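*Asks:* for reference, the sequence and a predicted model appear below.
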Amino acid sequence: MLKISLTRRLVLSVFAASIAAVASVPLTAFAYDEASTSAINLDAKQIALKGYDAVAYFSVGAPTLGNAHFSAKHGAATYHFANAENRAKFIANPEHFAPQFGGFCAMGVALEKKLDGDPQAWRVVDNKLYLNVNKDIQKKWLENVPGNLKTAQGNWPTIKDKTPNSL
């Protein structure tokens, strides 16, 4: 009887911890437009990366706000850059610099979700830019980057054209 009671408590505590973890993701963590089927995370003005310079993650190694004066379109998205040189680099090779999974949270994609990517919670892995919904989730993602990327890459083709609120 004591074993059953301890097992039941363990199961209940794991369940409670799981609920708490899900509840801790703020509602604003979802993509800007939860009804959008876009595979790119854009704001209302079709700006990607919330206006941050995609090239700066590689050249400066830090999130750097872009300037609308130095912008370029790639697909449905407009990207802003800190300077003309970064804009030129992006135009020459947008697939290299554009964030993976359309700028949605890499850990979210691994969990079959399209969560908003935070330009401050980023990592370049194998010369590709990945965002996470926040730095706490990023810590979890960093515990197993190869495994999480493999899972996310498998999930992305299935979820990329779905609305965040349908997942």
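*Replies:* Received the coordinates, thanks. Residues are numbered from 1 along each chain as shown.

*Asks:* going forward, measure contacts and count neighbours with C-alpha atoms only.
*Replies:* Fine.

*Asks:* isn't K160 right up against Q100?
*Replies:* No. The pair formed by K160 and Q100 falls short of the contact definition of Cα atoms under 8 Å, at 11.3 Å.

*Asks:* second structure follows, compare the two:
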Amino acid sequence: MNNLLHYKKACGSVIAAMLMIVSLHASAKPPIYTTFFSDLAVAGYDTVAYFTEHKPVKGNKRFVTEYKGAEWRFKSADNLAMFKADPEKYSPQYGGYCAWAVAMNDTAKGDPHQWTVHDGKLYLNYDTDIQAKWLKDKEGFINSADKNWPGVIQ
């Protein structure tokens, strides 16, 4: 009987520890923003196109790669090759989360239509109102966001 009680206590401790680990893991956000029902980075937009065409361009299912746990789509094989050669160059800053939100020590979705390329880096914002705030002091917000990243997703 004493062994059974000891076994139950040990199992209870193991289960409690496992639940704590699962809870901690569940609270962390992925390094790349995707929606709940999709693993598409930047909602399927071609991140290279922001630099080459200076506008959002939908990616194609034929030109995909996996990077940091997300699926990235591209308009062409050339854009896919450019991304693969230097994904950090073409990935949006802060994993595609809203740059202004990260500057505020928080997270929010990044909208692929609310974007800025500044000093060779791509930044996304939540919506047009937030982007208007962002554009008033990009340098200041970038400095704050750089200090907060990646802590806001951990």
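*Replies:* Right, received. Where do you want to start? These numbers come from a predicted model, not from an experiment.

*Asks:* so what number do they get for TM-score?
*Replies:* Once the chains are laid over each other, their TM-score by TM-score structural alignment, normalised by the length of structure 2 reads 0.79; 128 aligned residues with a Cα RMSD of 1.4 Å.

*Asks:* what does A70 of structure 2 correspond to in structure 1?
*Replies:* A70 of structure 2 maps onto A77 in structure 1 when the alignment is built from TM-score structural alignment.

*Asks:* count the residues that sit near its match.
*Replies:* The number of residues packed around A77 of structure 1, counting by other Cα atoms under 10 Å, is 18.

*Asks:* got it, and S13 of structure 1?
*Replies:* 12.

*Asks:* which residues touch the residue nearest to the spatial centre of structure 2?
*Replies:* With the centre of structure 2 defined as its mean C-alpha position, the nearest residue by Cα atoms, centre = their mean is I32, 2.3 Å away. With contacts taken as Cα atoms under 8 Å, 6 or more residues apart in numbering, I32 of structure 2 has the following neighbours: 41, 68-70, 94-97.

*Asks:* that one maps to what in structure 1?
*Replies:* For I32 of structure 2, the residue aligned by TM-score structural alignment is I40.

*Asks:* tell me where structure 2 has strands.
*Replies:* Along structure 2, the stretches classed as strands by DSSP state E are 60-67, 70-74, 111-118, 121-125.

*Asks:* to C11 of structure 2, which of those strands lies closest?
*Replies:* Distances from C11 of structure 2 to each of these were compared by Cα to Cα, and the smallest falls on strand 70-74, at 36.1 Å.

*Asks:* and the angle from the closest one to strand 60-67?
*Replies:* Relative orientation of strand 70-74 of structure 2 with respect to strand 60-67: 140 degrees, computed using axes from the mean of the first three to the mean of the last three Cα atoms, to 10 degrees.

*Asks:* apart from its chain neighbours, what residue comes closest to H96 of structure 1?
*Replies:* Closest residue in space to H96 of structure 1, ignoring its immediate chain neighbours: K128 at 6.7 Å, by Cα to Cα, 6 or more residues apart in numbering.

*Asks:* that neighbour: neighbour count?
*Replies:* Other residues within reach of K128 of structure 1 by the criterion other Cα under 10 Å amount to 15.

*Asks:* mind telling me what it corresponds to in structure 2?
*Replies:* Correspondence of K128 of structure 1 to structure 2, assessed by TM-score structural alignment: K121.

*Asks:* now do that match against K61 of structure 2, distance only.
*Replies:* Per Cα to Cα, to the nearest Å, K121 of structure 2 is found 25 Å from K61 of structure 2.

*Asks:* with K138 of structure 2 instead?
*Replies:* K138 of structure 2 sits 33 Å away from K61 of structure 2, going by Cα to Cα.

*Asks:* check Y126 of structure 2 too.
*Replies:* Between Y126 of structure 2 and K61 of structure 2 the distance, using Cα to Cα, works out to 25 Å.

*Asks:* between these two, point out the one with more neighbours.
*Replies:* It is Y126, of Y126 of structure 2 and K61, that has more neighbours when counted by other Cα under 10 Å, with 22 against 14.

*Asks:* the alignment partner in structure 1 of T52 of structure 2: how many residues sit nearby?
*Replies:* Here T52 of structure 2 is matched to S59 in structure 1, going by TM-score structural alignment. Using other Cα under 10 Å as the criterion, S59 of structure 1 is surrounded by 9 other residues.

*Asks:* if we can go back for a sec, okay if I get the contacts of I32 of structure 2 as TSV plus distance to G12 of structure 2?
*Replies:* Shown next, in TSV, are the contacts of I32 of structure 2 (distance: Cα to Cα, whole Å):
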residue	distance to G12 of structure 2
A41	40
K68	35
G69	33
A70	36
Y94	39
G95	38
G96	40
Y97	39
